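In: Predicted model follows, preceded by the sequence.
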Amino acid sequence: MNTLLFIVDAFADKAFTGNPAAVCLLGNPADEAFMAKTAAEMNLSETAFLWPEQDGYRLRWFTPAVEVKLCGHATMASAHVLWETGRLGSHEEARFHTRSGVLRATKSEEVISLYFPPYEITAAPPIAGLAAALGLEEAHVLETVRYADNVLVRLDHETRVCGLCPDFVQVAKLQPRAVAVTAECAADGIDFVSRFFAPGIGVNEDPVTGSLHTALAPYWAGRLNRTQLTAYQASARGGMLQLEVSQDLVTLSGRAVTMVSGQFHVPAGAVGELL
């Protein structure tokens, strides 16, 4: 079985930056064993699988360990592949049927925009041991909130976010599915910085996390009293995101670069066949 396979750097202005995602372009629904094993083989933070469905494409995302309900950078990578391979015209909207509902993407010149529902943010008490697991003192944590199954921690200075060296073993032992950290940024043209750690689901640090910004965008829009924001995720690869917040949508915009295109060869019988 041969599958079209791409690796795309998403939220990247140039190669070797942003967040790499693998994209498997299929003609039919795929067996879950195939998707799980393929994602483990790719060993990237996310591998996307998409095939035609209704008025768009079915889209599913897998880390090397689990399937996830929402992923921003692999959605951007998937839309980029559809436009780049001519399956969609450059002015056509990409529509994806996902576990988080129908997601849309558009392209204007080289900028891709994703339209995602915002996460609800709720107040939460500090989590015992989290600051230490992140390599921080408790005094550096200004606020702790939750979104979905994740924890978002606001720190007192951007340099603490950029300089974090978490103990991933200890972070994985804590209750949250993932832990994000953020701080306001004083640099020109950047409103806030962030990082995202999810060792419990096979991703120690995600380079640039679109889904996180569907929580960060409304969070910082409320604090800064602005609906248009520029964010930088301060991983080793780094990535910029342009954000716009409306009542029921967060628009995440950035660029993507194809790094690999080819075929993924799977011997017959190695995993479940395509349905």
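Out: Structure's in. What do you need?

In: hey, let's count contacts and neighbours off CA atoms from now on
Out: Noted.

In: before we move on, which element is T214 in?
Out: helix 210-224 (DSSP states H and E).

In: so what's W220 up against?
Out: F192 (Cα atoms under 8 Å, 6 or more residues apart in numbering).

In: And it, how close does it get to K14?
Out: 27 Å (Cα to Cα, to the nearest Å).

In: which residues touch the most centrally placed residue in the chain?
Out: For the chain, the residue sitting closest to the mean C-alpha position, by Cα atoms, centre = their mean, is T209 at 3.3 Å. T209 sits next to 19, 71-73, 196, 233 when contact means Cα under 8 Å, 6+ apart.

In: related to what we said a few turns ago, buried stuff in the helix holding T214?
Out: 210-221 (16 or more other Cα atoms under 10 Å).

In: Let me have those residues in TSV, extended by distance to I127.
Out: Shown next, in TSV, are these (distance: Cα to Cα, whole Å):
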residue	distance to I127
G210	24
S211	22
L212	19
H213	22
T214	22
A215	19
L216	19
A217	23
P218	23
Y219	19
W220	22
A221	25
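
In: Tell me how many other residues crowd the residue nearest to L174 when sequence neighbours are not counted.
Out: Nearest residue to L174, sequence neighbours excluded (Cα to Cα, 6 or more residues apart in numbering): L130, at 7.4 Å. By the criterion of other Cα atoms under 10 Å, L130 has 23 neighbours.

In: before we move on, what about Y147?
Out: 18.

In: Assign a three-state SS to L114, would you?
Out: The three-state assignment at L114 reads strand, by DSSP: H, G, I helix; E, B strand; the rest coil.

In: Oh, that last question was meant for A36, not what I typed.
Out: A36 ends up helix, using three-state DSSP.

In: so what's the closest residue to D55 other than its chain neighbours up against?
Out: Once flanking residues are discounted, D55 sits nearest to R95: 7.3 Å by Cα to Cα, 6+ apart. Shown in contact with R95 (Cα under 8 Å, 6+ apart): 55-57, 102-105.

In: So which of these is the closest to R255?
Out: Closest approach between these and R255, by Cα to Cα: A105, at 12.2 Å.

In: and that closest one, what helix or strand is that in?
Out: strand 101-108.

In: That strand - contacts with which helices or strands?
Out: strand 94-98, strand 111-116 (3 or more Cα pairs under 8 Å, 6 or more residues apart in numbering; DSSP states H and E).

In: Turn those into CSV, columns for distance to V8.
Out: As requested, these are exported to CSV (distance: least, Cα to Cα, whole Å):
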stretch, distance to V8
strand 94-98, 17
strand 111-116, 13
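
In: Quick one, which of those gets closest to L136.
Out: Per Cα to Cα, nearest to L136 of those: strand 111-116, 31.9 Å.

In: can you count the residues close to G262?
Out: 11.

In: residues contacting it?
Out: 4-6.

In: Which strand or helix spans it?
Out: strand 256-265.

In: Which parts of that strand count as buried, going by neighbours?
Out: 256-258.

In: got it, and stretch 88-104?
Out: Buried residues in stretch 88-104, counted by 16+ other Cα under 10 Å: 88, 90, 94-98, 102-104.

In: Against that first model, consider the following:
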Amino acid sequence: MRYYVVDAFAEKVFEGNPAGVCVLDSWLPDGLMQNIAMENNLSETAFTVKEGEAYRLRWFTPGGEVDLCGHATLATAYVLSSFVETGADRLLFETLSGRLTVSRRGDLYELDFPAYTLTPVPVTGAMEEAAGFRPTEAWMARDLVCVLEDERQVREAAPDMARVTALDGLLLHLTARGKDYDCVTRSFAPKMNVQEDPVCGSGHCHVVPLWSRKLGKKELVARQASRRGGTLFCRDCGERILLAGRAVLYSAGEIYPGNQG
């Protein structure tokens, strides 16, 4: 099968978040898709099949399937518009999180995603021990969001992954107000066998509603402060979040899943 690696939310290769993209004629067994994701060892590998006017899209981490992934959706839209439906300016995806739309705005790909509803939770000693800094606030949806005092703490954090795994929530996001950006965030997913997600789209479906309310603005420029780094242009639309970014092709090749012996 044809296989691509795309750096999403990136201005050039080796930035943003690399995602694998497999464009299929028909679905593979779940176990085989999981093995491919483990072999690729990227934070996500996306698999997509055309179904009517839309594409069915699924995302696998090395540790299992997830219900929402922003960077791999952006990467899939880039691959489809570049190599399959050349020049397409709007793509529809059917996913575990419902229908998602990706639109091209010049060289930006804008993702229309559901916003998570955050519930405040008490800050605990376990959170402080896991993050290395005591959060000023904590919020829970699918993931745990810990607000830190300043951007420096987010950038310098070296979380204890064993303690992160023991926390509630699928991922841990550490976030703070930024100096050059509206907010800065880092995302950790040891439960999915991903230590740090270089740029997390679904994480920003958590933090954008939070910072939109705090800052009193609907449009935000967010920075993922991982080592690779990535910039997201975000808009809070209430129950939906628009996330836009650029993408760069790193590689294209073939996978031979039949060579299993």
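Out: That came in fine, so what should we check first? A quick note: this is a predicted structure, and the numbers were derived from the prediction, not measured.

In: Next, the TM-score between them, please.
Out: Once superposed, the chains reach a TM-score of 0.97 (TM-score structural alignment, normalised by the length of the second structure), with 261 aligned residues with a Cα RMSD of 1.2 Å.

In: ok so, going back, need the counterpart of the residue nearest to L174 of the first structure in the second structure.
Out: Aligned by TM-score structural alignment, L130 of the first structure pairs with M127 of the second structure.

In: The helix or strand encompassing its match against the first structure, how far on average?
Out: Using DSSP H and E, M127 of the second structure sits within helix 125-131. Compared with the first structure after fitting, helix 125-131 of the second structure has a mean deviation of 1.7 Å; criterion: mean Cα distance after the TM-score superposition for the first structure.

In: Give the equivalent position in the first structure for T95 of the second structure.
Out: T95 of the second structure maps onto T98 in the first structure, by TM-score structural alignment.

In: Secondary structure element holding the nearest residue to its match once chain neighbours are set aside?
Out: The shortest distance from T98 of the first structure to any non-neighbouring residue, by Cα to Cα, 6+ apart, is to L59 (5.4 Å). Using DSSP H and E, the element containing L59 of the first structure is strand 56-62.

In: which other helices and strands contact that strand?
Out: Contacts defined by 3+ Cα pairs under 8 Å, 6+ apart place strand 56-62 of the first structure against helix 32-42, strand 47-53, strand 67-68, strand 94-98.

In: Any idea which of these gets closest to P267 of the first structure?
Out: Across those, P267 of the first structure has its closest neighbour in helix 32-42 (11.4 Å, Cα to Cα).

In: what stretch of the second structure lies opposite the closest one in the alignment?
Out: Under TM-score structural alignment, helix 32-42 of the first structure corresponds to residues 30-40 of the second structure.

In: average offset between the matching stretch and the first structure?
Out: Compared with the first structure after fitting, stretch 30-40 of the second structure deviates on average by 0.4 Å (mean Cα distance after the TM-score superposition for the first structure).

In: returning to what we had before: just checking the distance from the helix holding M127 of the second structure to the centre of its chain.
Out: Taking Cα atoms, centre = their mean, to the nearest Å, the mean C-alpha location of helix 125-131 of the second structure is offset from the chain mean by 23 Å.

In: elements contacting that helix?
Out: By 3+ Cα pairs under 8 Å, 6+ apart, helix 125-131 of the second structure packs against helix 161-166.

In: okay, and the helix it packs on goes to which residues in the first structure?
Out: Going by TM-score structural alignment: helix 161-166 of the second structure matches residues 168-173.

In: Off-centre distance for that stretch?
Out: Distance, centroid of stretch 168-173 of the first structure to centroid of chain: 20 Å (Cα atoms, centre = their mean).

In: what's the span of stretch 119-128 of the second structure, first residue to last?
Out: 19 Å.

In: what's that stretch in contact with?
Out: 134-141, 163-164, 167.

In: about what we covered before: tell me the buried residues within the contacts of G262 of the first structure.
Out: 5-6.

In: L152 of the first structure: which of the contacts of G262 of the first structure is nearest?
Out: Nearest to L152 of the first structure among the contacts of G262 of the first structure, with distances taken as Cα to Cα, is F6, at 31.5 Å.

In: part of a strand, is the closest one?
Out: Yes. Assigned with three-state DSSP, F6 of the first structure falls within a strand.

In: Which position in the second structure pairs with it?
Out: Per TM-score structural alignment, F6 of the first structure is aligned with Y4.

In: contacting residues for that match?
Out: 20-22, 79, 249-253.

In: Quick one: the residues you listed as a markdown table, columns for distance to G261 of the second structure too.
Out: Compiled in a markdown table, the contacts of Y4 of the second structure are given as follows (distance: Cα to Cα, whole Å):
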| residue | distance to G261 of the second structure |
| --- | --- |
| G20 | 24 |
| V21 | 24 |
| C22 | 22 |
| V79 | 30 |
| L249 | 31 |
| Y250 | 29 |
| S251 | 26 |
| A252 | 25 |
| G253 | 21 |
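
In: how much space between the match of L130 of the first structure and F93 of the second structure?
Out: 36 Å.

In: repeat for E110 of the second structure
Out: 13 Å.

In: what do you get for G64 of the second structure?
Out: Going from G64 of the second structure to F93 of the second structure by Cα to Cα gives 20 Å.

In: Just give me the mean distance for the helix or strand harbouring F197 of the first structure relative to the second structure.
Out: Per DSSP H and E, F197 of the first structure falls inside strand 192-197. Following the fit onto the second structure, the mean deviation recorded for strand 192-197 of the first structure is 0.4 Å by mean Cα distance after the TM-score superposition for the first structure.

In: The residue nearest to the match of F6 of the first structure when sequence neighbours are not counted: what's it in contact with?
Out: Spatial nearest neighbour of Y4 of the second structure, excluding adjacent residues (Cα to Cα, 6+ apart): A252 at 4.4 Å. Contacts for A252 of the second structure (Cα under 8 Å, 6+ apart) come out as 2-5.

In: Which stretch of the second structure lines up against stretch 242-254 of the first structure?
Out: Per the alignment by TM-score structural alignment, stretch 242-254 of the first structure matches residues 233-245 in the second structure.

In: buried ones in that stretch?
Out: Across stretch 233-245 of the second structure, burial judged by 16+ other Cα under 10 Å covers 233-237, 240-245.

In: So which of those residues belong to strands?
Out: Residues of those located in strands (DSSP state E): 233-236, 240-245.

In: Kindly indicate which of those lies nearest Q260 of the second structure.
Out: G245 (37.0 Å).

In: thinking that closest one is in contact with F9, fair?
Out: Yes. Contact criterion Cα atoms under 8 Å: G245 of the second structure and F9 qualify, at 4.7 Å.
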